[in-house]
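# dropping a prediction and its sequence here:
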Amino acid sequence: VDLLSFSAILFRIYPGLFAAIVMYSGMGTIVASRLGTSLVGLRYKRLIREADFRYALIRTRENAEAIAFYDKEASLERGELWRRFDLVLSNSLSILRTQRNLEVFTTGYRYIVQVIPALVIAPLYFAKKIELGVISQAYSAFNHILGDFSLIISQ
């Protein structure tokens, strides 16, 4: 009901603004979905790589005496532990980068929306086709509709 009523209000004020919100929220949803999807895969990799690293640590601990006896094997085991730790660390850094990118995008998405209604409606106001109150009405309707359309981005 909220979406339909505010869509009707916004469309009545200026159909171009309604089209702008549909395009803006659609593009935002596509970008956020792509960033979020890659984050799911990275988190799954994190579980696997951390489990592999823990397994290698436990195996090294259980065989510590034999590893210490063979000096060359100690350096091989140390190298294997560092390799697995590097995989865990590089995956964690990839997760952090992806989360940062997603957060930068969603923050920008929320801030840009503050000026879109004014930019689209301002020419009508300066041409004296609408009154000042209509701008705030359009802004309010725009934000309600965007909140409904942007459910994926806000989650």
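In hand now; what should we look at?

# make it CA atoms for all contacts and neighbour counts henceforth
OK.

# got the residue ranges for the helices in this protein?
Under the criterion DSSP state H, helices of the chain are mapped to 2-13, 15-62, 64-69, 71-112, 116-126, 132-149, 151-154.

# what about the residue nearest the centre of the chain, distance to Ile152?
Computing the C-alpha centroid of the chain and ranking residues by CA atoms, centre = their mean puts Leu102 first, at 2.9 Å. Remark: distance between Leu102 and Ile152 (CA to CA, to the nearest Å) = 12 Å.

# use this one as the comparison:
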Amino acid sequence: MSDKTTTTGPATLRERAASLEGRVPPAAAGPRTDDERMLLEKAAALRAQADLLEQQANIAAAAGTEVLREQIDRAVAFLAARLAEYEVDPTFHRALGRAVGYAEACLDHHQLEGAARQLLWLHAEARAWRKHSDYFKAIR
């Protein structure tokens, strides 16, 4: 069974979200049922996925291969320095290695959206140390 949200564009995801929201009566109609809350949660998740797809496309369009590689290198250097300072679960080290390897493979094959997706993951992981003095140098 395939997940349709991974192969559709942001506009289609937003249309599906609007369709789900249209099936829920207004809040003034009374308390929400579990089904209505579930439909609204699914609509919110579809909108979030649409936003993420747009963000990935924008990063890929705005950044050429070398710019993207530079951003990934800065984020990895920041995370590697934080991993050296703090005790972190070894699975995170493996996840970081896989993300970097996948990003480099994407860049080597000019698949900028895949590399941009990994960059977003690196940025999300770096947010744990957003109060660090080097954070904004690495994540820009």
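It's in. Because the structure is a prediction, the values reported are computed rather than measured.

# fetch the TM-score of the aligned pair.
After superposition, the two chains reach a TM-score (TM-score structural alignment, normalised by the length of structure 2) of 0.28; 59 aligned residues with a CA RMSD of 4.5 Å.

# about what we covered before: list the contacts of the residue nearest to the centre of structure 1.
32, 35-36 (CA atoms under 8 Å, 6 or more residues apart in numbering).

# most neighbours among the residues you listed, which one is it?
Ala32 (22 neighbours; other CA atoms under 10 Å).

# ok so, going back, ok, the contacts of Leu102 of structure 1 vs Arg12 of structure 1, which is closest?
Ala32 (29.7 Å; CA to CA).

# burial measure for the nearest residue to the closest one once chain neighbours are set aside, as a count.
Leaving aside its chain neighbours, Ala32 of structure 1 sits nearest to Ile153 (5.9 Å; criterion: CA to CA, 6 or more residues apart in numbering). Using other CA under 10 Å, Ile153 of structure 1 has 20 neighbouring residues.

# check Gln56 of structure 2 too.
21.

# and it, which of the three is it?
helix (DSSP: H, G, I helix; E, B strand; the rest coil).

# quick check, it in contact with Glu113.
Yes - in terms of CA atoms under 8 Å, Gln56 of structure 2 counts as a neighbour of Glu113; the distance is 6.1 Å.

# next one: Leu79 of structure 2 from Ala124 of structure 2, what distance?
Distance from Leu79 of structure 2 to Ala124 of structure 2, by CA to CA: 11 Å.

# look at those two and report which has more neighbours.
Leu79 (23 against 12).

# ok, the more buried one - contacts?
By CA under 8 Å, 6+ apart, the neighbours of Leu79 of structure 2 are Ala126.

# could you measure it against Ala105 of structure 2, distance?
20 Å.

# buried residues of the helix or strand hosting Gln71 of structure 2, list them for me.
Using DSSP states H and E, Gln71 of structure 2 maps to helix 65-85. Using 16 or more other CA atoms under 10 Å as the test for burial, helix 65-85 of structure 2 gives 65, 68-69, 71-76, 78-79, 82.
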